[in-house]
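In: Predicted model, plus sequence, below.
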Amino acid sequence: MAKTGRATGGGAPRRAGSMKPDELAHAAIMAALCAATAIIAVVVPFAAGLSVLGTVPMGLLAYRHRFRVLVAATVAGGTIAFLIAGFGGLMTVVNCAYIGGLVGIVKRRGRGLPTITVSAVVAGAAFGVVGVGFLLAFSRIRDLIFASVTANMNGIAAVLDRISGMERAAQQLRDGFGTVLSYWPVLIIGSSILSIGSVTLIGWWALSRVLSRLSGVPDVHKLDSDGSTEPVGPVPAEFRDVRFRYDGAAQDALGPVSLTIGEGEHVAVTGPNGSGKTTLMLVLSGREPTAGRVERPGAVGLGKVGGTAVVMQHPESQVLGSRVADDVVFGLPPGTQTDVDRLLAEVGLDGLAERDTGNLSGGELQRLAVAAALARQPTLLIADEVTSMVDQQGREGLIEVLSGLTKNHRMSLVHITHYNDEAASADRVIDLTGNGGSADNVEMVSTSSPPDATSPQTRRGGSPLLELTGVGHEYGLGTPWASTALRNVDLVVNEGDGVLIHGLNGSGKSTLAWIMAGLLTPTTGTCLLDGKPVTEQVGAVAISFQAARLQLMRGRVDMEIASAAGLDYYDHSQIVAALAMVGLDPAIGLRRIDQLSGGQMRRVVLAGLLARKPRVLILDEPLAGLDAASQRGLLGLLSSLRRDAGLTVVVISHDFSGLEELCPRTLHLLDGGVMATPTTAGGVG
């Protein structure tokens, strides 16, 4: 997490001290998942078996964090489940915490089946002893339970009496049960050991496989929590022949790199996708290099006051508070004095302290992330492609904020970017192309003026394919927090057409994309594909999400492309052809998804979609995270496919540089509605 770092993976939890903000966040999320599973298992008829799913989040907590984090999640999840589903929900959460916690702790300590078996027997005996003690203390409840069980046994014996030849068995059941019941403490302890032991072993069998698989998926881009006790001093930082290679990778992701980040310096880091920009950020923020050394005067201090702060490119992943003011101070040590209003004014959010963070635009969220970083008074601030997901207006505002940080604060700024105008505002530029260097990259992306809007109903090329009439959408319809995302959108997309849907963050572009792909039903109006509702033809319209990582479901690149495109995995020629189509080397097919850069992930998604040969291809912010060369190559490919193969393309973007050939038509959105079409002749083209 950008503000406080993230807990290290399985096997390295903190051992002392109060719960940290990242632990609280993990406990809250996992508690909510477990509680939701427990409530469904209790409330929905015949869904009790789903309760086993609740062991997964609890097992992950126990596997990756301290025991107190599991306890906190159990209390929180149990409280939620009790308030909604009663005592049954509470006990379901407790059972999930017991099984998941036991399996997670045993796995974390490297133990196996013998340990879990002994633990299950001990736990079963303990629960049995507690049960016996309870029944000894409350004799009336014991008598009631015994009478009920005896009545059930007598009922079974009565049924057996009616079956020819089973009369003797029925009498033996009556006599035998009476004898067994006289030794009820042994019966209860034995049944407790049997039931709890069997459930624990089943949970071990299932959950250990889940944990083993998850442990094999490295979170390669995580920020390691800094547990150092030495004084904080992240700069000046001097890299001496630093290399970094991710586990299981065939080649270095970074290096060799030799550079220095000085005190109070504003440094821009550029380079193509895969050149190691994000890896450099990880090493700067505390990840140990695999070769070479990094010299600093003190500890990195990730997330600590006076240490290192990181702002990343996806702003929604960094916001934890429900109010703007709460998010600025989230995770700060108790008693820290922070002038929230001054920080918000500095980043351009003056007067928004009481705003709900859910109502902020992408640019505003990124400004908030910068304010939260500044609240820690960092000596080193790292901004990793913070403008790639915001519109032009938001980008300009962010750059203005970033450019003044080293002048207004005693801090160093490392800004990782693809844009030449952003790099030009730095004191120095480090280009990671090849083996690193210091020359500016003249190939960086430039900006241009947006194209004029064309008529939404203008028909070009083939016959109408996608037809939107009066489309509107309202989130939270019928609730007090309802919000309108789209209103009265009319659009005709013809076969072989290229349409750019342009607008600022929050204008409704992504909502419109989901409706056109059939993934969202409009609140009003219709969206038809070949004259039929597109919601009935999900898959005919392919869509590339704005966050590419969320669309990649397999562990390896070749498996992902084969799955997404419906290809024969063993026919590698098809996968190689799909990779080549988006400019990726065939060797990347054997790499894990989590070893790719953001731009490479986006191209892998496109490779899978293009190999499916869809009727319509919708690209939601396709240029975000791509370097200039990748952008030009991708746009050239899509333009040729549209021109020569008749591919129908709809691009959702706040960027418009170089899109003229791919998208001759433009639709401008503003606050969920279509902006008026210009009346001049030049406005229709």
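Out: It's in.

In: Every contact and neighbour count from this point should use C-alpha atoms.
Out: OK.

In: Can you pull up the most central residue in the chain?
Out: Among the residues of the chain, the smallest C-alpha distance to the mean C-alpha position (Cα atoms, centre = their mean) belongs to residue 550, namely 6.8 Å.

In: Contact partners for that one?
Out: Contacts for residue 550 were tallied using Cα atoms under 8 Å, 6 or more residues apart in numbering; there are none.

In: Mind doing that once more with 10 Å?
Out: Residues near residue 550 by Cα atoms under 10 Å, 6 or more residues apart in numbering: residue 601.

In: And the next helix or strand past whichever helix or strand residue 41 is part of?
Out: Element membership of residue 41, judged by DSSP states H and E, is helix 21-43. Using DSSP H and E, the helix or strand that follows helix 21-43 towards the C-terminus is helix 55-64.

In: Next up, a structure to set beside the first:
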Amino acid sequence: MRPVEFAHAAITAALMSAIAVLSMVVPGAVVFAWAGAVPMGVLAFHHRARAAVATAMASGMISFLLAGFGGLVSAWTCVYMGVICGQVRRRGRGRGTMLAVAGLWGIVVASAVFTFLAVLADLRTVVLGAFAANVHGLGALFETVPGGAGAGAALHRLADVGLERWPVFVWVSVWLIVVFGCSFAWRILTPVLRRVVATSAAPQDLFPVEPDDGAPQPLPMALRHVDFRYPGADRDTLRDLSFTVGPGDHVAVTGANGTGKSTLMRLLAGVAPTGGTVERPGPVGLGKVGGTALVLQHADSQVLGIRVADDVVWGLPQGIEVDVDGLLTEVGLAGMGDRDTSGLSGGEAQRLAVAAALARRPALVVADEVTTMVDRAGRADLLGLLGGLSRHHDLGLVHITHYPEEAAGADRTVDLGTARRASAPAPSARTTARPPLGAPVLTLRDVHYEYDAGTPWSRAALRGVDLTVGDGEAVLLCGGNGSGKSTLAWVMAGLLEPTAGSCELDGAPVSEQVGAVALALQAARLQLMRGTAGDALAALAGYRSDDGAAITGALAAVGLPADAADLLVDRLSGGQLRRVALAGLLARNPRLLILDEPLAGLDLTSQRELIDLLVAVRDGGQAMVIISHDVDHLDRLCDRTVHLARGVVDAEEVA
């Protein structure tokens, strides 16, 4: 099994086991067990049959140990229903095929149960006796209800027939249960798998799995007239690209959003181009010792260890000696080996990702937009660290960035140019003056927040914050990494309740009004939970997915054309992702809009366009809080700047 199959099978088996056990211990929840067919169906749709077999064995064993034979039967019932529906969908067939397969499988299961009960006479007596007792009891209950005598008598006759003609009764009953169960699973799986199909055109394997056919040799590497086009796309993402990378080289790759920088990162990591050639002396060796190491934009996605020192060596094969303390010192994390990784700032997490990459003694390091989530001071330190890698280690470095100034220290620069931007209607312009600021919408008084409060691992993030936001006001909240900005955002949105102090929206605790404050996350992709932009917007806004007029209106409000609704979410640029998420949030008419690092990952043109959009939103009377460490371009949007340091308001400035 491939790692992704193994991981998916393990998660699915655990979920199905939990459902099976609950169905046995919660009275009246037997039918609920059939919901386990949903995760099983998704797994069967995505992966080969061996993943389903592994899931069946694991879930059956866990369920049997926790709930006995009944749990085993419940888990395996979910298995066959999910596998039948998922595999039929995987092959592009419909309901008729599913019923035919379920009918044939029903014959197998019914025959097996009949044989089982025929051989084990004592068990047959117990099973049929329990069935008759339950049906007779239900019949007696109906007889006490006015008008229920007929139904009660019918149930008594059913129990008697089941005992007298048990072979036919058992066979037919089991067959019907199988067919009905698969039909039920098909019905509830259909909308789920429809969403899966909607995203199936998007690239599924971000990085290829190489055969283990020798030591990695990614350098020297030469890209010669390389093109790359995603399946279903109408144009190339990369076109006629040529450059080389050798040991000791520091190559910067620049370009606007949408020019293919992250696509190029995938090619460097081993994805085959659709045109041209990528020449290497040996395997890429992604993540392997002596191969290629990636340092990604969101360091949190790469931090897996609980302690800093654990993360440096995470995934390395046994027998590889690593000077953990030396690497941590080199990247500026000296003495932090025992620290909890969850408490690292953005800059510290990126440094840890670099240390983990160096622990693999890579021949090639690819750093993709690594300064995006780092404050100004941390950005300068991180760029200094990256600049020294190719000088202090025998490796090649490719630094991908949309900031031209970050490429200054490279040996040479590959400029991917400016993206072709689709024409889009401008957001509706206001014809009247901006309304005056109103009374306070949000009020924070002496707000404290402590993670893991009351435990030895407690950590104070906020230490007495006082802040007000007026109706129609735009407030910029800035501070370095680790200053408490994101924690404060979650408190203001009502998702975290202050450990002490109060946070009130219109005079009432905001934690009791979750949804009245809209929070746009740093990574906009995490808020778009459907395959296409239109469906994702609808889910975020609370619209029906077929309400085209509402979706078109919401897109127009953020300067996106109506046909953007049909775009796959995974094909949207960084700016488009933020606009779609913003459209969904604004459609809910929030009392307060909070945007956490809205400019992160955007080139200068996309930043200006987003700020223009937010100015129009602000001028419409929307109160908002902008959280950012990038303050250079936000002065014309925000009325006031609040500086946060070590969890307290350090200073305020009026723009």
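Out: Cool, got the structure. This one's a predicted model, so the numbers in the text were calculated from it and none came from an experiment.

In: Now the TM-score, please.
Out: Laid over one another, the chains give 0.82 as their TM-score (TM-score structural alignment, normalised by the length of the second structure), with 635 aligned residues with a Cα RMSD of 4.1 Å.

In: Okay, helices next: where are they in the stretch 251-400 of the second structure?
Out: 261-268, 308-312, 324-330, 346-358, 376-392 (DSSP state H, counting those that start in this stretch).

In: among the ones you listed, which is the most enclosed?
Out: Comparing those by mean neighbour count (mean count of other Cα atoms under 10 Å), helix 346-358 comes out on top with a mean of 25.

In: What range does that one cover in the first structure?
Out: Counting by TM-score structural alignment, helix 346-358 of the second structure falls onto residues 362-374 of the first structure.

In: what's the average distance of that stretch to the second structure?
Out: After superposition onto the second structure, stretch 362-374 of the first structure lies on average 2.9 Å away from the residues it aligns with, using mean Cα distance after the TM-score superposition for the first structure.

In: Need the counterpart of residue 505 of the second structure in the first structure.
Out: In the first structure, the residue matched to residue 505 of the second structure (TM-score structural alignment) is residue 529.

In: whoops, I mixed them up, residue 464 of the second structure
Out: Under the alignment (TM-score structural alignment), residue 464 of the second structure maps onto residue 488 of the first structure.

In: In CSV, list the helices of the stretch 251-400 of the second structure along with distance to residue 178 of the second structure.
Out: Converted to CSV, those look like this (distance: least, Cα to Cα, whole Å):
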stretch, distance to residue 178 of the second structure
helix 261-268, 45
helix 308-312, 48
helix 324-330, 57
helix 346-358, 50
helix 376-392, 60
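
In: Kindly state which of those is positioned closest to residue 5 of the second structure.
Out: When the helices of the stretch 251-400 of the second structure are ranked by proximity to residue 5 of the second structure, the top entry is helix 261-268, at 21.2 Å, counting by Cα to Cα.

In: which part of the first structure lines up with the closest one?
Out: Counting by TM-score structural alignment, helix 261-268 of the second structure pairs with residues 277-284 of the first structure.

In: that older thread, just to be sure, the match of residue 464 of the second structure is in a strand?
Out: Yes - under the criterion used here (DSSP: H, G, I helix; E, B strand; the rest coil), residue 488 of the first structure sits inside a strand.

In: Spit out the contact partners of the closest residue to residue 512 of the first structure other than its chain neighbours.
Out: Among residues not flanking residue 512 of the first structure along the chain, residue 486 sits closest, at 7.4 Å (Cα to Cα, 6 or more residues apart in numbering). Taking Cα under 10 Å, 6+ apart, we find residue 486 of the first structure in contact with 470-475, 507-509, 511-512, 522-524, 669-674.

In: Out of those, which sit inside helices?
Out: Of the contacts of residue 486 of the first structure, the ones assigned to helices by DSSP state H are 509, 511, 512.

In: From residue 219 of the second structure, how far out is the residue of the second structure most remote from its centre?
Out: Taking Cα atoms, centre = their mean, the residue of the second structure most remote from its mean C-alpha position is residue 164, at 55.7 Å. Using Cα to Cα, to the nearest Å, one gets 78 Å for the distance from residue 164 of the second structure to residue 219 of the second structure.

In: now swap in residue 407 of the second structure and tell me
Out: Distance of residue 407 of the second structure to residue 219 of the second structure, given as Cα to Cα: 21 Å.

In: Please spell out which residues along whichever strand or helix holds residue 612 of the second structure are buried.
Out: Taking DSSP H and E as the criterion, the element that holds residue 612 of the second structure is helix 604-619. Neighbour counts using 16 or more other Cα atoms under 10 Å place 606, 607, 610, 611, 612, 613, 614, 615, 616, 617, 618, 619 of helix 604-619 of the second structure among the buried residues.

In: Please, a ChimeraX command that selects the buried ones among the contacts of residue 486 of the first structure?
Out: Those of those that meet the burial criterion (16+ other Cα under 10 Å) are gathered into one ChimeraX selection, given here:
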select :471,472,473,474,507,508,509,511,512,522,524,669,670,671,672,673,674
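
In: rewinding a little: looking at the buried residues of helix 604-619 of the second structure, which is nearest residue 471 of the second structure?
Out: Distance from residue 471 of the second structure was checked for each of the buried residues of helix 604-619 of the second structure by Cα to Cα. The minimum falls on residue 618, at 10.0 Å.

In: Next up, the contacts around the closest one.
Out: 434, 435, 472, 473, 474, 593, 612, 624, 637, 638.

In: 8 Å instead?
Out: 472, 473, 474, 624, 637.

In: would CSV of the buried residues of helix 604-619 of the second structure with distance to residue 344 of the second structure be doable?
Out: Shown next, in CSV, are these (distance: Cα to Cα, whole Å):
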residue, distance to residue 344 of the second structure
606, 29
607, 27
610, 29
611, 29
612, 33
613, 33
614, 31
615, 33
616, 36
617, 34
618, 33
619, 37
